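Peer 1: kindly generate the corresponding structure for this input.
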Amino acid sequence: MIIGIPKEIKTDEFRVGMTPSGVLELIKAGHNVLIEQNAGVGSGFEDRLYSDAGAIILNTADDIYAGADMILKVKEPIEVEYSRLREGQILFTYLHLAADKALTEVLCAKKITALAYETLRLGRRLPLLEPMSEIAGRMATLFGAVHLGRYNGGSGQLLGGAVGVERNHVVVLGAGVAGKSAADAAAGLGAKVTMLDINLERLTYLRDVMAPNVSMLYSTHDTIVNSIKDADLIVGTVLVAGAKAPKLITRDMLSLMKKGSVLVDVSIDQGGCFETSHATTHSHPTFDVDGIVHYCVANMPGMYPRTSTIALTNATLSYALKIASTPLNVLLKDEIYLGALNTYAGDVTNEAVAIAHGMTYKAVV
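Peer 2: This next block holds a predicted model:
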């Protein structure tokens, strides 16, 4: 198969779909790899490393899309890339279609076989989401702490405090990979941390492995309301795979919070879990609503592209090899790849995406 890796062009995105090492594995498996000139530079991978691995360097994204059977990316195509997609192509990337009706319609119109990293399941895990969730969770605490700084519009409190000063309170909504990562970072800085989730089994496990300054609560409207009243930093990491994130904090609830506190919405790719959230960029990461600082960067791991690209390749490579080496009629009999499939032959094949946009869902049989 001919696999194309275009340069990522979403604002402030410096990751690339595959490392040179990953490209070498694809080529050793008998595939041809086309990569756009300078696609890996933002992650510290020069063109020479890809050509040494056996990839063909092409000058433009148009050349990549025109020549490839499968497009391997990091982020979902943006509007300027829609016309480059070729009917019948395979697209393997993060898609987050529940928050993007326009892209969903384009993928259907072009009969793209769209496989999303974030909906590929392995048992109860989402293995292609996990590495980016881990990075985003740590970043949520670190950048939340930075934006508590007075010069960034925050309350002026140092996360973790100091000797003789009361510790800050960090609330983490969601106890998955991102939530645990955020809570670990906050606990390590010395904050008082409260995690909320509806999965009691997960909360029980985390109670036994987390630091003693981390407590667990079952998530209800009342426990959220009571927790945010004295919170300095709130990190939202809730995820319903493939679907829009539920709005756990409404605009009215902001009035309950302390002025200068910070909301970090890690769920923003799926529409955000705060009613007042809207996507921001690394260049302009925050905005203020009613005295509450919102940090809602839609590609948080893009801040650290070297680490993120290597971690992502480690997770996606084996699946990319399988997709490239297996006829679709065989591949789509495997529940793992059916779970990743979001559009196929002109239809929406992920029920949560169809519900989000009021579109017709069609199962692949």
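Peer 1: can we go C-alpha only for contacts and neighbour counts from here?
Peer 2: OK.
Peer 1: the residue nearest to Val266 when sequence neighbours are not counted and Leu263, how far apart?
Peer 2: For Val266, ignoring the flanking residues on the chain, the nearest one in space by Cα to Cα, 6 or more residues apart in numbering is Thr237 at 5.1 Å. Thr237 sits 11 Å away from Leu263, going by Cα to Cα, to the nearest Å.
Peer 1: again with Leu159
Peer 2: Counting by Cα to Cα, the gap from Leu159 to Leu263 is 14 Å.
Peer 1: where along this protein do the helices fall?
Peer 2: 20-28, 47-53, 61-67, 79-82, 101-109, 130-147, 177-188, 200-209, 221-228, 305-325, 328-331, 335-340, 351-357 (DSSP state H).
Peer 1: how far does the longest one sit from its chain's centre?
Peer 2: Mean-position distance between helix 305-325 and its chain equals 15 Å (Cα atoms, centre = their mean, to the nearest Å).
Peer 1: report all helices and strands that that helix contacts.
Peer 2: On a contact count with 3 or more Cα pairs under 8 Å, 6 or more residues apart in numbering; DSSP states H and E, helix 305-325 meets helix 20-28, helix 130-147.
Peer 1: contacts for the last one?
Peer 2: In this case it means helix 130-147. Identification of contacts with helix 130-147 by Cα atoms under 8 Å, 6 or more residues apart in numbering yields 152-154, 158-159, 177-186, 233, 235, 237, 262-264, 266, 293, 295, 300-301, 308, 311-312, 315.
Peer 1: how about this one, so we can line them up?
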Amino acid sequence: MRIGVPKEVKNHEYRVGLTPSSVAELVAAGHTVFVQANAGAGIDFNDDAYIAVGAKIVSSSVEVFSEADLIVKVKEPQVEEITLLAPRHVLFTYLHLAADAPQAEGLMASGATCIAYETVTASDGSLPLLRPMSEVAGRMSVQIGAHYLEKERGGRGVLLGGVPGVLPARVAILGGGVAGENAAQIAMGMGASVIVYDINGARLADLDRTFGGRVRTAYAVKSVLAEAIREADLVIGAVLIPGAAAPKLVSRDMLKTMKRGSVMVDVAIDQGGCFETSRATTHTDPIYEIDGIIHYCVANMPSAVARTSAIALNNATLPFVLKLANAGAEAAMASDQHLAAGLNVTGGTIVHAAVASALVDFN
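Peer 2: The predicted structure follows:
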């Protein structure tokens, strides 16, 4: 198969759909890989590294889409990329369509087959292609929150772990999934007082065992969440409903009860965010303030540590890319129900039930 890797064009996005080691595996399997010039340069995967493993370097994204049938990316296609898609294309990338009706409309109009990393499943019901980036974003959320709690950044001037004689900061993590667990791990390691909130009792029990009681857990009813928001110095939104828009757990009115200079990091922003006041930001302009509360809502957080993120993502996606390339999309999905769960758009139609429902609700 002819596989294309365009250079990412989202704001400060340095990750790359295929690393040189992934390209080497695909070339060894008999496939042709077209990589846009400098696609991996931002994370020290230069064109020579790709040429050395058999890739063909082309000068523009137009050439990538023209030459290739399978397009492998990291982030959702931007407007200028959607116009390059055709019915013959298979697009394999993060899409996060639930809160992005314009993108959904563009992909439907293209006629392309679009498979989303974030809805591919595993036999245990987990999301294996979302997991590595959730791990990264969860861990990052705490260090970002600690940074913006500094007074010079507009925060309360609170040290996350405190010092002897001074209490540590209070960290409320909304959601006990992969991102939430990783956030809790880092926050606990930094000495913060950490509580994870979730509505899945079994998951809370798992977290209690994992952390040996060093991270507290609480069932996320409305009254409990209201108290959590009021007392927290750092709130991390890490809620995920596969394929669907994130629920709004923190209302605008709740912000008025928070301590001035508190920080909110919305890891769920790709799915619309779990704070009512969330709106997507960029690495260029990452924060804004409402009612004295700092919001960090960068939609591609893991790109800040792009080399780590790209390698981790490729570790997870490469087996699926090989399957798509070796068998073709239709046969690959027919033989693998978990890959088929990633199919979001085909033949001009949204075919993932949760995504379709979320788009109706979003509009």
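Peer 1: filter the contacts of helix 130-147 of the first structure down to the buried ones.
Peer 2: Among the contacts of helix 130-147 of the first structure, the ones that count as buried by 16 or more other Cα atoms under 10 Å are 153-154, 158-159, 177-186, 233, 235, 237, 262-264, 266, 293, 295, 300-301, 308, 311-312, 315.
Peer 1: which residues are in contact with Gln78 of the second structure?
Peer 2: Taking Cα under 8 Å, 6+ apart, one finds Val9, Lys10, Gln103 in contact with Gln78 of the second structure.
Peer 1: map it across to the first structure for me.
Peer 2: Using TM-score structural alignment as the criterion, Gln78 of the second structure maps onto Ile78 of the first structure.
Peer 1: just Thr121 of the second structure next, same as before
Peer 2: Using TM-score structural alignment, Thr121 of the second structure sits opposite Arg121 in the first structure.
Peer 1: output the contacts of Gln78 of the second structure as CSV; include the columns neighbour count.
Peer 2: Below are the contacts of Gln78 of the second structure laid out as CSV (neighbours: other Cα atoms under 10 Å):
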residue, neighbour count
Val9, 16
Lys10, 15
Gln103, 19
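Peer 1: closest to Gly212 of the second structure out of the residues you listed?
Peer 2: Lys10 (40.3 Å; Cα to Cα).
Peer 1: OK, contacts around Lys244 of the first structure?
Peer 2: Ala98, Ala99, Gln270, Gly271, Gly272, Ala352, Ala356.
Peer 1: now do Thr223 of the first structure
Peer 2: Counted by Cα under 8 Å, 6+ apart, Thr223 of the first structure has contacts Leu217.
Peer 1: look up how far Ile249 of the first structure lies from it.
Peer 2: Taken as Cα to Cα, the span from Thr223 of the first structure to Ile249 of the first structure is 12 Å.
Peer 1: with His294 of the first structure instead?
Peer 2: Applying Cα to Cα, the value for His294 of the first structure to Ile249 of the first structure is 12 Å.
Peer 1: compare those two (neighbour count), which wins?
Peer 2: His294 (25 against 20; other Cα atoms under 10 Å).
Peer 1: map Pro87 of the second structure across to the first structure for me.
Peer 2: Pro87 of the second structure maps onto Glu87 in the first structure, by TM-score structural alignment.
Peer 1: nearest residue to that match in space, ignoring adjacent ones along the chain?
Peer 2: Excluding its sequence neighbours, the residue lying closest to Glu87 of the first structure (Cα to Cα, 6+ apart) is Lys110, at 4.6 Å.
Peer 1: give me the neighbour count for the one you found.
Peer 2: Neighbours of Lys110 of the first structure (other Cα under 10 Å): 19.
Peer 1: that one touches Gly88, doesn't it?
Peer 2: Yes. Contact criterion Cα atoms under 8 Å: Lys110 of the first structure and Gly88 qualify, at 6.8 Å.
Peer 1: for stretch 148-157 of the first structure, buried residues please.
Peer 2: Buried residues in stretch 148-157 of the first structure (16+ other Cα under 10 Å): Leu148, Gly149, Gly153, Gly154, Ser155, Gly156, Gln157.
Peer 1: any chance of those residues in JSON lines with distance to Met70 of the first structure as columns?
Peer 2: Shown next, in JSON lines, are those (distance: Cα to Cα, whole Å):
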{"residue": "Leu148", "distance to Met70 of the first structure": "43"}
{"residue": "Gly149", "distance to Met70 of the first structure": "45"}
{"residue": "Gly153", "distance to Met70 of the first structure": "45"}
{"residue": "Gly154", "distance to Met70 of the first structure": "45"}
{"residue": "Ser155", "distance to Met70 of the first structure": "48"}
{"residue": "Gly156", "distance to Met70 of the first structure": "49"}
{"residue": "Gln157", "distance to Met70 of the first structure": "49"}
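Peer 1: and the residues you listed, which is closest to Leu72 of the first structure?
Peer 2: Closest to Leu72 of the first structure, out of all of these and judged by Cα to Cα, is Leu148, at 37.4 Å.
Peer 1: from what I can see the closest one touches Lys259, true?
Peer 2: No. The criterion here is Cα under 8 Å, and Leu148 of the first structure misses it with Lys259 at 10.6 Å.
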